[in-house]
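1. how would this look folded up:
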Amino acid sequence: RKSGFLYPTIGNTSRSGYEISTPYYLNLAPNYDATLDPRIYSERGAMLAGEFRYLTPGSRGQLNVEYVPNDHGESDGLADTQGDSRYLVKFSDRTLLWQGWQFVGSYNHASDSSYLYDYGDALSHAAVYTLGSNAAIVGGGKWWNASFGGTIYQNVNPFVTDRGLPYRQLPYAKFGMDVPLSRWLEFGMDTSAVAFRKTGFVEGQREDIYPYLAADFGTSAWFVRPRLAYRYTAYQLGSDYQDYGYRGPLGNGAITPFDQKSPTRSLPVVSLDSGLVFDRSTTLFGSGYTQTLEPRLYYLYVPYRNQNNLPLFDTNVMSFDYWQLFSTNQFSGADRQMDANNLTAALTTRLLDDSGVERVSASIGQIHYFSPQKVLATDWVRSAYVAQLDVQLSDRWRLNSAYQWSPNTRLTDMAAVQLQRRLRTDGIFNFSYRYRRGLLEQYSASVVYPVSERWRLVGSWTYSVKDRQSVDALAGVEYDSCCVSLRLVGRSYVNQSYYGFGPVPKGGSLDRRDNAVLFEVVFKGLGSTGGQIDPLLRRDILGYQ
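-> Okay, the predicted model is just below:
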């Protein structure tokens, strides 16, 4: 490695205009280096960016800084930044403290909520609404893990206030263990203690203790897995807790003020998972396979507890999918535990080739409720049918799909299809369809097409049926040799940062299209001069490398 100028990066975005950067690499020592990156934005002025990386026997980390002494671009949203100095700081570190313990930390901060909207990598990143910073001491052994730390958040959506931020966790402590008591019996525990802070909302501490005893009986042809758990959750709310209240399931409905400073919840969680595995030899298209048939029954019992007097610090309803058929809780976080008296019936079949590779897997399942779910506020007798199908009949073709149909509404709740075709040695074609009732319906296609040994065309396209327009389109070209890679990519997309919020950005359109173009040079062994295109292509083109 040698110090010196790298090739410049040239680009253009709707928010910042033309961009030119001239990075200079500093090879300071074998275990640390730096890059200075002065930039000029035609619509906003000058920026000085820098990166510093270090690696020692006990730690490694990276510091990135961007500084704009005088921004003369237009402002959108709630922050007026014209004429201000602006900056972005990102720092991460991982340091070994002693055997089994290490410090893990990150600090991310922007000068204002509009910074990423104005200067963010329009090519490589989707809308970012928060910046999180965390510091923790983490450790673990053969049967246990623990962490102690704190997490804070900064709002970087210029069209909303800080009310939408997650709670700060200052501090938190977590401990988990899984101890085998015998060949078939295991004892475990998941515990946490967190202090939640958020201005204008109810604050407090929460302790969640969740021990369990689990057994695993079976052979390759059958299994029975009983599990007995007990969950105890206790709160200590702030002195002004009566100024706040419960708004129904996850924030909806009329307000009911909290009437306990130290509410608790305790309940057992009992489950029994069982299944059989049948197999036989079969042939398909002249090839031999092993076909399995795997029926599965999963029973779950959790008694109802009224939880209206418990705040919602970090809890949301999780998206329903196939694995939720076998979950003890459809809520993330510890503030809500669903009640249950239900039985899941599922069936899976697989095709395995002679080398043991799974070529086809098809599953379908449904939950039968013996009593209404009060915490989730549903009185359904049955859940939606959930099915998934994965097919890989050759190394060049792959199909993944999922489908949910509700007998309660007689409507499709969710559908997803992903088809991939490998082209030549390094080409890819992807097609996908995504549907979730009432939320989205989108078609997507992406391609990496080898024109020659060194040249490739890349592209992706996403169309929203709901919006009746293309919401994201990308096209570019790549050149790759033994020593250098060149990439030129353009992107046109609908910026959705402000959907549903106010005020309306300048121009008065809630679906304003932003555009970005970037040219990038990558020296093999030195790294990218811009670092923006590769993450974009990996995100938008499944299988890109």
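
2. going forward, measure contacts between C-alpha atoms and count neighbours the same way
-> OK.

3. can you give me the helices for the stretch 51-200 of the chain?
-> For the stretch 51-200 of the chain, the helices identified by DSSP state H, counting those that start in this stretch occupy 115-119, in order along the chain.

4. show me the helices in this protein, by range?
-> Listed in chain order, the helices found in the chain under DSSP state H are 115-119, 533-540.

5. highest mean neighbour count out of those helices?
-> For those, the largest average neighbour count (mean count of other C-alpha atoms under 10 Å) is found in helix 115-119, namely a mean of 20.

6. tell me what that one is packed against?
-> Secondary-structure packing of helix 115-119 (3 or more C-alpha pairs under 8 Å, 6 or more residues apart in numbering; DSSP states H and E): strand 86-98.

7. Gly527 versus the residue of the chain most remote from its centre, what's the distance?
-> Distance to the chain centre peaks in the chain at Gly286, reaching 41.9 Å (criterion: C-alpha atoms, centre = their mean). Relative to Gly527, Gly286 is positioned 48 Å away (C-alpha to C-alpha, to the nearest Å).

8. likewise Val302?
-> Distance from Val302 to Gly527, by C-alpha to C-alpha: 53 Å.

9. give me the more crowded residue out of the two.
-> Neighbour count, other C-alpha atoms under 10 Å: between Val302 and Gly527, Val302 has more, with 20 against 12.

10. can you tell me how far that one sits from Tyr230?
-> 10 Å.

11. what is in contact with these two at once?
-> Leu267, Pro268, Val269 (C-alpha atoms under 8 Å, 6 or more residues apart in numbering).

12. and these, which of them are buried?
-> Leu267, Pro268, Val269 (16 or more other C-alpha atoms under 10 Å).

13. columns distance to Val202 on top of these, output as JSON lines?
-> What follows is these, written out as JSON lines (distance: C-alpha to C-alpha, whole Å):
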{"residue": "Leu267", "distance to Val202": "24"}
{"residue": "Pro268", "distance to Val202": "28"}
{"residue": "Val269", "distance to Val202": "28"}
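
14. strands - which of these land there?
-> With strands taken from DSSP state E, the overlap with these comprises Leu267, Pro268, Val269.

15. list the contacts for the last one?
-> For Val269, the contacting residues are Leu228, Ala229, Tyr230, Arg231, Leu300, Tyr301, Val302, Pro303, Thr328, by C-alpha under 8 Å, 6+ apart.

16. to compare against the first, here's another:
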Amino acid sequence: MHHPRNKASSARFALTPVALVVASLLQPVAAQEPSAEPSPRLRATPQLREDIPSDVRPQLPTFVEGQRIQGRTELETIVEGDAELRRGDTIIRARRLEYHQADDLARATGDVRINKAGNIFEGPLLELEVEAFQGFFNEPRYRFLRNDAYGEASRVDFIDEDRAVIRNATYTTCQRQPGPSWMPDWILRADSIAIDQASETGVAKGAVLSFMGLPILPVPSLSFPLGDKRKSGVLPPTIGLDNRSGLEVTLPYYWNIAPNRDATLYPTLMSRRGIDMGAEFRYLEPSYNGEWRANFLPNDKLRDRDRWGYSIQHYQTSLQLPLLSSTSLYANLNRVSDDDYWRDFSRNSASLTQRLLSNDAGLSWGISDVSFSFRTLKWQTLQDPASIIVPPYDRSPQLTARQTRANLWGGLETYWEADTTRFSSDPSLTSQPNARRNYVYGQVSRPWQAPGWFVIPKAQLHARNYDFDAPTAAGQTRASVVVPTFSLDSGLVLERQTNLFGTAFLQTLEPRAFYVYTPFRDQNRLPNYDSGLTDFNFATIYIENPFIGHDRIADNNLLTLGATTRLLDPTTGAEAAKFAVAQRLRFKDQLVTLPGTPAVSERLSDLLFGASVNFTPEWGGEGVVQFNPKTRRSVRSTVGVRYSPGPFRVVSAAYRLQRGYSEQVDIGWQWPLNDLWEDRRGPSSGAGGSCQGRWYSVGRLNVSLRERRLVEGLLGLEYDAGCWIGRVVVERFQTGSSTSNKRILFQLEFNGFSRLGANALQSLKQNIPRYQYLREQVSTPSRFSNYD
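-> Next comes the predicted model:
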């Protein structure tokens, strides 16, 4: 190629892939996200990337541009004045750019700037052996696209195209402010950072994390991932205070076994108890996934015994078993060492901090259009002498078969199921014998449906028998019962255009009538293993049997009448408001009841009133009232309202009354305190802005009006400084009629780097309705968002 010498006009050339090529540069430093909420995501398939494939990169053309270009063929090329080299996702700009072909050496001087896939590097001097990719960059400044982080170093040494070493490096996400004395609120300094692109890891030596000018986390050696890969290593410690366990310090270790498997070890030092060894293992495969968690505390100082607990969840589909189809398997196992575990270890997973722990496993499969399931369920009941629980029955084993068919013989629909179950528990607590129960249930219906109306007649038959281990209170060792049921469900859907408050709506009127008849079959002397009374609400008032389970089929001769009206947006169909009312009319007494409850003789049931209103995105409310027309008082009421005018602003309140039992008020909120003294219309009204600082109040209070006490409470403050977030949260939750657990959680979140302290975010998300993380990056920024 011939290059004109000393040509003053600007020029632009496309060079061969060998000439002046910069194959790769330093990738962004993306620190491991320790104790992240939610947990790091397992991947079953490779993630799509915007990076240029390595086999395509050598074939890319290179473009050179500048005010003057001169050189000698096969010796050197020199570009001066606004020099620019562009190749693929890499752009180099400098005042002067030289390339010596004999040494394969590229040299850029004067305001050197590199844009590598949106990541910026600037400095005075770059020297690079292109083919070997060996060289250095003096006094570079860098800014990374992924976390909007930046830093500077005395030198970057490129060892090869995969490895580099940054000398005297810094890293922060605090945005630079005007003024010569400004310093970032937090900054990571390291003597050196070694980069290895092949393994996508980085190692910082002599690292110190400083906050507000004070070193808070000196780390002799810190390993972190490059890009978005998870990285094995020690995570920052978490610290909390608990009124039972004292000071709690957890030092987690994360093990990235594979893209679809990982494990976390989290030993916890509790000042009053000892060292709790905890571990979690997760896996994700195309046909199965699961999560295993376990804790072991040897010789608890407060209880003077070993404490342990484990939780195992496993779900699997597409098992390859002969002659079977649609086969799946699940297991949900939870067990702890003693009855006090649920009140002592509130920080552990929710499944291990309950008084009823299920150990449930099942296998399901299909043969033609019949589905089968085999299940075994055993309960661990954590008893409290002050509040004894009657344990539920174990089901070991349980075998069930089901079949559903539609459009048979002129539109008939059929469903049947058969089940055999072995029930076992402690007879001294249940006051009835263990037994094996078999039942067969079938139904046939013929729906007639059209726009604006529906009619569905249905016939059902329920037959069951028992084989008791010991005689019942009535002296029976065996028993059987057959119960038929007939029902008729019907309704209309009427519509009209209307206008309310100056807004057009589509209003519906949906009257509904539901009749059910079940003759009396004496079942009150039979034991009850799995039946209970359904909640009285709009979902259950239109069903044939008011009991769940299969030990009680109520005798009914009743008619349920109800009506619903909705206000719909005529354009989108969104529901702006809904109002409903329903009531049962009973024609004869219901004699089949649960043990210890009287017959139902009221001819008119309580009235149900329900409403939900969402006229504006900011306001929303809903409520259900169960009203007794005889006493003219509500039996149960639930009313809730929500106000959310924008991101990070939500207040919700709920009132719940169950007359004679409980009356509670539940309030939750997340709100910026700066709104009290700032103009909300200003640019600081949302999180994620500049580092000027915003305070947020968060909390939830559940108060018992009947007992005049706080049942559960959470109060906290969050401070968003733009590049870091501070949180302090105080928790209180009930563990008994007169006992409670209290915790204080502190957390510092350095945006784009790490979190230090207790896991406060988990508590906020679980307890505050519609709580939003102040920082939550949904997707990785595209390299084209910072494209030159």
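
17. what's the counterpart of the residue farthest from the centre of structure 1 in structure 2?
-> Using TM-score structural alignment as the criterion, Gly286 of structure 1 maps onto Gly502 of structure 2.

18. cool, Leu393 of structure 1 as well?
-> Using TM-score structural alignment, the equivalent of Leu393 of structure 1 in structure 2 is Phe615.

19. likewise for Val494 of structure 1?
-> Using TM-score structural alignment, the partner of Val494 of structure 1 in structure 2 is Gln734.

20. one more: Pro69 of structure 1?
-> That one, Pro69 of structure 1, aligns with Pro298 by TM-score structural alignment.

21. wait, what's in contact with the residue lying closest to its match once chain neighbours are set aside?
-> Among residues not flanking Pro298 of structure 2 along the chain, Asp306 sits closest, at 4.5 Å (C-alpha to C-alpha, 6 or more residues apart in numbering). Listed by C-alpha under 8 Å, 6+ apart, the contact set of Asp306 of structure 2 reads Phe296, Leu297, Pro298, Asn299, Asp300, Ser337.

22. my read: the second one touches Met277, true?
-> What that stands for is Leu297 of structure 2. Yes - Leu297 of structure 2 is within contact range of Met277, at 6.2 Å (criterion: C-alpha atoms under 8 Å).

23. and the two? which has more neighbours close in?
-> Counted by other C-alpha under 10 Å, Leu297 of structure 2 and Met277 do not tie: Leu297 has more neighbours, with 21 against 17.

24. what's near enough to touch the more buried one?
-> Contacts of Leu297 of structure 2 (C-alpha under 8 Å, 6+ apart): Gly274, Ile275, Asp276, Met277, Asp306, Arg307, Trp308.

25. equivalent analysis for Thr191 of structure 1, please.
-> By C-alpha under 8 Å, 6+ apart, the contact set of Thr191 of structure 1 is Lys174, Phe175, Gly176, Glu207, Asp208, Ile209, Tyr210.

26. in a markdown table: those residues, plus neighbour count and distance to Thr292 of structure 1.
-> Below are the contacts of Thr191 of structure 1 laid out as a markdown table (neighbours: other C-alpha atoms under 10 Å; distance: C-alpha to C-alpha, whole Å):
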| residue | neighbour count | distance to Thr292 of structure 1 |
| --- | --- | --- |
| Lys174 | 18 | 40 |
| Phe175 | 18 | 39 |
| Gly176 | 18 | 35 |
| Glu207 | 20 | 44 |
| Asp208 | 22 | 41 |
| Ile209 | 19 | 39 |
| Tyr210 | 20 | 36 |
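
27. Ser192 of structure 1 and Arg231 of structure 1: what is the separation?
-> For Ser192 of structure 1 relative to Arg231 of structure 1 (C-alpha to C-alpha), the value is 12 Å.

28. what touches both of those two?
-> In contact with both Ser192 of structure 1 and Arg231: Asp208, Ile209, using C-alpha under 8 Å, 6+ apart.

29. what are the ranges of the strands in the stretch 351-500 of structure 2?
-> 356-367, 370-381, 394-408, 412-424, 435-445, 448-450, 453-468, 478-492, 494-500 (DSSP state E, counting those that start in this stretch).

30. elements contacting the longest one?
-> Using 3+ C-alpha pairs under 8 Å, 6+ apart, the elements in contact with strand 453-468 of structure 2 are strand 435-445, strand 448-450, strand 478-492.

31. buried residues, it. List them.
-> Those would be 455, 457-468, for strand 453-468 of structure 2 by 16+ other C-alpha under 10 Å.

32. where in structure 1 does that strand fall?
-> Strand 453-468 of structure 2 corresponds to residues 222-237 in structure 1, going by TM-score structural alignment.

33. now do the shared contacts for Leu297 and Met277 of structure 2.
-> Contacts common to Leu297 of structure 2 and Met277, judged by C-alpha under 8 Å, 6+ apart, are absent.

34. the residue nearest to Pro298 of structure 2 matches what in structure 1?
-> Match for Asp306 of structure 2 (TM-score structural alignment): Ser85.

35. ok, Leu363 of structure 2 next?
-> Correspondence of Leu363 of structure 2 to structure 1, assessed by TM-score structural alignment: Ile137.

36. thought its match was touching Gly150?
-> No - with contact defined as C-alpha under 8 Å, Ile137 of structure 1 does not count as touching Gly150 (9.7 Å).

37. in three-state terms, label Leu209 of structure 2 for me.
-> Following DSSP: H, G, I helix; E, B strand; the rest coil, the label given to Leu209 of structure 2 is strand.
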